[in-house]
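> Below: sequence and its predicted model.
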Amino acid sequence: MPQRALNTPVCRDCDGFSAAAITTGTRDSDGTRKTLTVTCPACKGTGLIAPARALVRAGR
């Protein structure tokens, strides 16, 4: 039988890919590239967002 897909709330800014490695263009002494790891500021690196019902709405 087919499995049901989990309904996980994925961050709409990063589509669940919360971290990216960006090359700086320089190399270390052993020849490997230097990279910076940057996380999504919207979800703070988790890749998930809180469901709408858990958020507190302003003005209500």
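Here it is on my side, so go on.
> drop to CA atoms for contacts and neighbour counts, all remaining ones
Will do.
> got a list of what the residue lying closest to Thr8 once chain neighbours are set aside touches?
Using Cα to Cα, 6 or more residues apart in numbering and skipping the chain neighbours, the partner closest in space to Thr8 is Leu48 (7.5 Å). Counting by Cα atoms under 8 Å, 6 or more residues apart in numbering, Leu48 makes contact with 8-11, 16.
> Check it against this one:
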Amino acid sequence: MPYGIPAQARLCPNCDGFPIVAITTGTRRRDGTRTLLHVTCRVCRGTGSRPARRREASRV
């Protein structure tokens, strides 16, 4: 689990706690390094966690 996420927080179901990733485009620059795209998870907006759902009180 990535550091910085509180224990009571739930991991984002879309990114599994890895909210920002680097994707290579396959091309190289003149100095030989690869061109990268940094993509942020849209669901958790880069936090890696989702707030816990509130449970409704049971009606009897």
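On my side now, so go ahead. Quick caveat, the model's predicted, so the values are computed rather than measured.
> Any idea what the TM-score comes out to?
The pair, once superposed, lands on a TM-score of 0.72 when counted by TM-score structural alignment, normalised by the length of the first structure; 48 aligned residues with a Cα RMSD of 1.0 Å.
> sorry, back to before: considering the contacts of Leu48 of the first structure, which possesses the most neighbours?
Cys11 (20 neighbours; other Cα atoms under 10 Å).
> Please look at it and Gly45 and confirm they touch.
No. With contact defined as Cα atoms under 8 Å, Cys11 of the first structure does not reach Gly45; the gap is 9.8 Å.
> aligned partner of Ala9 of the second structure in the first structure?
Residue pairing (TM-score structural alignment): Ala9 of the second structure is matched to Thr8 of the first structure.
> Could you do Leu36 of the second structure as well?
Mapped onto the first structure by TM-score structural alignment, Leu36 of the second structure lines up with Thr35.
> what residue is smack in the middle of the second structure?
In the second structure, the centroid-proximal residue (Cα atoms, centre = their mean) is Pro19; its distance is 1.7 Å.
> Roughly how far does it sit from Ala9 of the second structure?
Look at Pro19 of the second structure and Ala9 of the second structure: by Cα to Cα, to the nearest Å, they are 14 Å apart.
> One more: Arg28 of the second structure?
Counting by Cα to Cα - Arg28 of the second structure and Ala9 of the second structure are separated by 39 Å.
> Look through the first structure and tell me its longest strand.
Longest strand in the first structure, counting residues (DSSP state E): strand 19-27.
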